[in-house]
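1. Model the following, please.
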Amino acid sequence: MVETETVESQIRGYLDHLVVERGASTHTLAAYRRDLDRYRRHLDAAGVTDLGAVSEAHVEDFRAALSTADPEAGRRALAPSSVARALAAVRGLHRFSTRDGATPVDAAAAVSPPSPPRRLPKAVPVDRMIAMIEAAGGTETDTEPARLRDRAMLELLYASGARAAELIGLDVDDLDGLDRPEGGAVILRGKGGKERIVPLGRPACEAVNAYLVRARPALAVKGGPALFLNARGGRLSRQTLWNVVSAAARRAGLAPDVSPHSFRHSFATHLLDGGADIRVVQELLGHSSVTTTQVYTLVTVDTLREVWAECHPRAR
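-> Alright, predicted model coming up:
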C-alpha cells in the first residue's frame, strides 16, 4: 500500500526538488510557490488533505475556478496564460509525487491547460531602438555613474538578447575581450543554469568599458562581483532595470509597454530580418528547442508581407 503525505509537505518536497535537481531560478520558484499555495487552499476547501486523495475531478475543478471570477470573494478570473502556468505547477507536483512513490496515480495527467492566444513578440524598429539606447540616463537629475550604467545596460541588452534576470545576474568576470577590435563576448546563464557565450559588438563594448572605468568604481561601495550596481553598491534589481527601460522608452517617444524583454524580441527579429539562420538565433537566445525560436519568423514574415503589399504593382 502506498503511503500518502499531506499536500503541504508534498509541495515542500517538490519545491526542494525544483531547486536542488532542476536548478529552478528564484523567480520561477516564487511563481510555483504562489500557484501551489493557491492549489492547496482549493483542496483544503474541498476537504482534501493529502495528494493520494486527489482525483482528476479536483484538478479539473481547480482549473475551472482559476478561470472564473468570484466578486463576493474578491477573486478575478485569471488570463489563460496565468491559468496555464498554475496548471503546469500542479501537473509537475502530481508527476513528481507519483514518480516519488508518494501517490499511486497521477491525478493531473489528463488535465490539459488552456491554450493561450498566440501573441507575436513586439519588436522595436531599429531606429527607435537606437534612439531609446541613446536616451538612457538622459535626465539632468541622473548622476554620471547612473547615466553610464543605464547606457551600458541597454547596449548590452540589445547586443546580446539577454533576459532581464540574465543581465542583472552578470558578474564582471562574465565579460571578455571588451578592448579587442573585433568586439568581445559575454557569458549568459539562462534557465536551468545553462551557459551560453554571446558576442558583443563595438557599441556595447565601448559602453560597458566606459561604465567599468568611469562609473562602477563610484558605485562599488560594498565590493562584490556584480556587474551592474545600484546607488547603494548592491546588485541591481529587476524593478530598477524595468524602470530604466521605461524611462528611456518614454524619452524616446515609444509606447509605455516597452520592457526589458522587448530588447530580446528586437534582438531576435532584427537578426532574422538581416538574414541570420534560425538555428544560430536559437543558440544566441538560449532556447532549448528551435520551436520556441520560430515565433520570431512569423514577425519577419508579417514585415515582408507589409512591404510586398505596399510595393508590388499587383498587390492590390
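2. C-alpha only now, for contacts and for neighbours.
-> Will do.
3. Wait, Ile11 touches Arg95, no?
-> No: the pair Ile11 / Arg95 is not scored as a contact, 11.8 Å apart, by Cα atoms under 8 Å.
4. The structure of the following sequence is requested for comparison with the preceding one:
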Amino acid sequence: MSRARSTEPRRPDFRAVRAKLPEPLGAAVDGFERHLAAERGLSVHTVRGYVGDVVSLLDHLSGASGRETLAELDISVLREWLSAQHAQGASRSTMARRTAAARTFTAWALRAELLPNDPGPRLAVPSKPRKLPAVLRTDQASAAMQASAAGAEQGDPVALRDHAVLELLYATGVRIAELCGLDVDDVDRERRVIRVIGKGDRERVVPFGLPADEALGRWVTAGRPKLVRADSGAALFLGVRGGRLDPRTARRSVHDAVGTVSGAPNVGPHGMRHSAATHLLEGGADLRSVQELLGHATLATTQLYTHVTVERLKAIHDRTHPRS
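-> The predicted model follows:
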C-alpha cells in the first residue's frame, strides 16, 4: 500500500545551512544544541528538529538584511520568518513546532546574555489540530496477535522475535524506540515487568501479562540464541545479523501482522501504543495510572485517549440503542 507523501517542501540539510551562517550566529546554534542535549536531556530527534528550526530562523535573520548578530533578532524578524514558512506551505502542526522551537531558543539566548530581551513570548503559538489516533478494536488486536503467533509456531527465530515484539508493544504501550532499546537485564519475568528509559532519560517500570511473558520466553530460549553473535551485547531484541533490532524493522513487522486482520486500520507501533492506552481506559484504568505506564510528562497528553473512548461509546450507542 502506497503512503501519501507530504506536500510540504523539503528543507535543505540544516548542517549545510549552519556552515554558511556568520560565526556569531553559528556559535549561538552550537550553544543551543549543547543546552538541549546536555542540560535538558532531550532525545536526538527532538534536538535535531529544534536545531534545524533555529538554523532556518537565523538563516532568515542573516539573509533578510545582512544582520550578523543575535542582538538584532526581534519580534518582527520572528514574524517575518514564520510568514515565509507559511507561504512555503508549512502545515499548522509544523508551524506550531517551529514557533515552539523559536520561543525555546530566544528564552535560552536571553539567559545566555545573547539577547537584550526575549521576543518569544510575544509570538503567538498556532493551535495544532488534535486528531483522534487510529486504534484497533480489542478483537482486531487479538486477531493480530493470533496471526503473529501462528507465524511463530514453526520456530523461525525472526517470527518468534516479531511475535514477542508485537505482544510486548500491546501489553505495555511502550514506544518502539524504548522497546528496541531494551536489554536482557531490563526484563524481570518473575515479576513480569520491564524497566524502560523514556524521553528525557526518565526511567519507569511497566508491567506485562502472561501472553507477552510466554512470547518473550519462547524468543529468549528458542529464538534469540539462533541470532546472537559475539558482538550482540545485551540487547533483548536482535536483527538477523545479530545487532540490536532496528526500529524500522520492528515497524514493518507490526504493520505486517496488523495487515492480516480484515478491516483493521493501518497502524504501526504507535498505533499499538494508542490501542493499549485506549483499551486500558475502556477496561476501567484511571487516567493517572495510564499516564505513568505510557511515560507521559503531563496528564494533558494522556487525556487525548479519553476522547477516543468517548467516540467508541458514541459509536456503540448509535449502533445498538433503539432510540439513538
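5. How alike are these chains, TM-score-wise?
-> Put the two chains on top of each other and the TM-score (TM-score structural alignment, normalised by the length of structure 1) is 0.89; 300 aligned residues with a Cα RMSD of 2.1 Å.
6. picking up where we left off before, which one's more surrounded, Ile11 and Arg95 of structure 1?
-> Neighbour totals were compared for Ile11 of structure 1 and Arg95, and Ile11 leads with 24 against 18 (other Cα atoms under 10 Å).
7. Now check structure 2 for the residue matching the more buried one.
-> Matched by TM-score structural alignment, Ile11 of structure 1 corresponds to Val29 in structure 2.
8. now the strands for the stretch 151-300 of structure 1?
-> Under the criterion DSSP state E, counting those that start in this stretch, strands of the stretch 151-300 of structure 1 are mapped to 175-176, 184-189, 195-200.
9. okay, and the second one goes to which residues in structure 2?
-> Meaning strand 184-189 of structure 1. Using TM-score structural alignment, strand 184-189 of structure 1 lines up with residues 192-197 of structure 2.
10. dump the residue contacts of Arg147 of structure 1.
-> Neighbouring residues of Arg147 of structure 1 by Cα atoms under 8 Å, 6 or more residues apart in numbering: Ala136, Gly137, Gly138.
11. picking up where we left off before, next, the buried residues of the match of strand 184-189 of structure 1.
-> Of the residues in stretch 192-197 of structure 2, Val193, Ile194, Arg195, Val196, Ile197 count as buried by neighbour count, 16 or more other Cα atoms under 10 Å.
12. In TSV: those residues, plus distance to Val158 of structure 2.
-> Shown next, in TSV, are those (distance: Cα to Cα, whole Å):
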residue	distance to Val158 of structure 2
Val193	23
Ile194	21
Arg195	23
Val196	23
Ile197	25
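13. circling back to that earlier point, including distance to Asp61 of structure 1, could the strands of the stretch 151-300 of structure 1 go into a markdown table?
-> Shown next, in a markdown table, are those (distance: least, Cα to Cα, whole Å):
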| stretch | distance to Asp61 of structure 1 |
| --- | --- |
| strand 175-176 | 49 |
| strand 184-189 | 38 |
| strand 195-200 | 40 |
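14. As a check, name the ranges of all helices in structure 1.
-> Along structure 1, the stretches classed as helices by DSSP state H are 7-20, 26-45, 56-66, 80-99, 126-134, 144-160, 164-168, 202-214, 216-219, 238-251, 260-273, 278-285, 290-293, 295-311.
15. The last one vs structure 2, average distance?
-> Put plainly, it is helix 295-311 of structure 1. Compared with structure 2 after fitting, helix 295-311 of structure 1 deviates on average by 1.5 Å (mean Cα distance after the TM-score superposition for structure 1).
16. The fifth one now?
-> On superposition with structure 2, the mean distance recorded for helix 126-134 of structure 1 (mean Cα distance after the TM-score superposition for structure 1) is 1.8 Å.
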